[in-house]
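In: Dropping the sequence and predicted coords here.
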Amino acid sequence: MGVPERTPGALHKSDRASGLSKRSRRVPTRAEAKLWKGLRRLEIQDTHFRRQAPIGTYVVDFICHSARLIIEVDGGVHALDQVALRDFERETWLKGRGYRVLRVSNDEVMSDITSVLERIVAALSADTPTPTPPRKGEGL
């Protein structure tokens, strides 16, 4: 028997993403460290956040699988066109797998962590609609 093929776009971890996530957990940015401290204090039932988690070929800053919520902490580099394009492609891939992506800036985290945590709590509380497949004969 050969090695089973991986489904394109599956949520498996890539070796590269796993290595990047381990390095990123060891040396977080100041904003990521501050947000992680705040997330760990949240007491919301059935939520568990992971930091610097590999998902597919990507590494996301924070993820709550049960709520299908990803939080990305963005520095100034994310305003550059080519980085914004990569962010868009990445977000499209993640959304295609049923995840919501909440982006916050480093500045927001550092200057007003309370508001950032309130936005996260609101996102966790929001209903996550499950896509309804088209009926037979409808759609593409």
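Out: Arrived safely, thanks for sending.
In: C-alpha from now on. contacts and neighbour counts both.
Out: OK.
In: which SSE is the residue nearest in space to the middle of the chain in?
Out: Centroid-nearest residue in the chain: residue 70, 2.6 Å away (criterion: Cα atoms, centre = their mean). In this assignment (DSSP states H and E), residue 70 forms part of strand 69-74.
In: What lies in contact with that strand?
Out: Residues outside strand 69-74 that contact it (Cα atoms under 8 Å, 6 or more residues apart in numbering) are 31-32, 60-64, 99-106, 123-124.
In: Repeat that for stretch 35-46.
Out: Under Cα under 8 Å, 6+ apart, the answer for stretch 35-46 is 49, 51, 66, 109, 113, 117.
In: now swap in stretch 50-62 and tell me
Out: 9-14, 16-18, 20-22, 24-25, 32, 36, 49, 63-64, 70-73, 90.
In: here's the one I want to compare it with:
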Amino acid sequence: MFNNLSDRATKNFAKKLRRAMTKQEKHLWYDFLQKYRCKWYKQKPIGKYITDFYCGHVKLIVELYGSQH
């Protein structure tokens, strides 16, 4: 699996991505997911990947594609 250093680096990178959301990510988060009844997470690290949005209750990942990907 991954060592603690790469896990820490992934988590730190996810924090940076949360602070620098794209226009489309902000729109989806502030206009819908933030207020949705299930708990959603922004830029959630899962293994070596970072998802755009994640809901553990329904086991759903939402990825937005654009020029940044």
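Out: Yes, it's here. Quantities reported herein were computed from a predicted structural model and do not represent experimental measurements.
In: Can you pull the TM-score for these?
Out: Remark: TM-score between the superposed chains equals 0.80 [TM-score structural alignment, normalised by the length of structure 2]; 65 aligned residues with a Cα RMSD of 2.0 Å.
In: rewinding a little: show me what the residue nearest to the centre of structure 1 aligns to in structure 2.
Out: Alignment note (TM-score structural alignment): residue 70 of structure 1 maps to residue 61 of structure 2.
In: Check which helices and strands the longest helix belonging to structure 2 sits against.
Out: If you go by DSSP state H, structure 2 has its longest helix at helix 4-19. Packing partners of helix 4-19 of structure 2 (3 or more Cα pairs under 8 Å, 6 or more residues apart in numbering; DSSP states H and E): strand 41-46, strand 49-55.
In: Is it possible to get TSV of those that adds mean neighbour count and distance to residue 69 of structure 2?
Out: Converted to TSV, the helices and strands packed on helix 4-19 of structure 2 look like this (neighbours: other Cα atoms under 10 Å; distance: least, Cα to Cα, whole Å):
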stretch	mean neighbour count	distance to residue 69 of structure 2
strand 41-46	19	13
strand 49-55	18	11
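In: Dump those to JSON lines, plus distance to residue 4 of structure 2.
Out: Converted to JSON lines, these look like this (distance: least, Cα to Cα, whole Å):
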{"stretch": "strand 41-46", "distance to residue 4 of structure 2": "13"}
{"stretch": "strand 49-55", "distance to residue 4 of structure 2": "15"}
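In: Return the distance of the aligned residue in structure 1 for residue 16 of structure 2 relative to residue 73 of structure 1.
Out: Taking TM-score structural alignment, the alignment pairs residue 16 of structure 2 with residue 23 from structure 1. To residue 73 of structure 1, residue 23 of structure 1 is 17 Å away according to Cα to Cα, to the nearest Å.
In: Then residue 120 of structure 1?
Out: In terms of Cα to Cα, residue 120 of structure 1 sits 12 Å off from residue 73 of structure 1.
In: Could you find the closest non-adjacent residue to the counterpart of residue 49 of structure 1 in structure 2?
Out: Here residue 49 of structure 1 is matched to residue 40 in structure 2, going by TM-score structural alignment. Closest residue in space to residue 40 of structure 2, ignoring its immediate chain neighbours: residue 55 at 4.7 Å, by Cα to Cα, 6 or more residues apart in numbering.
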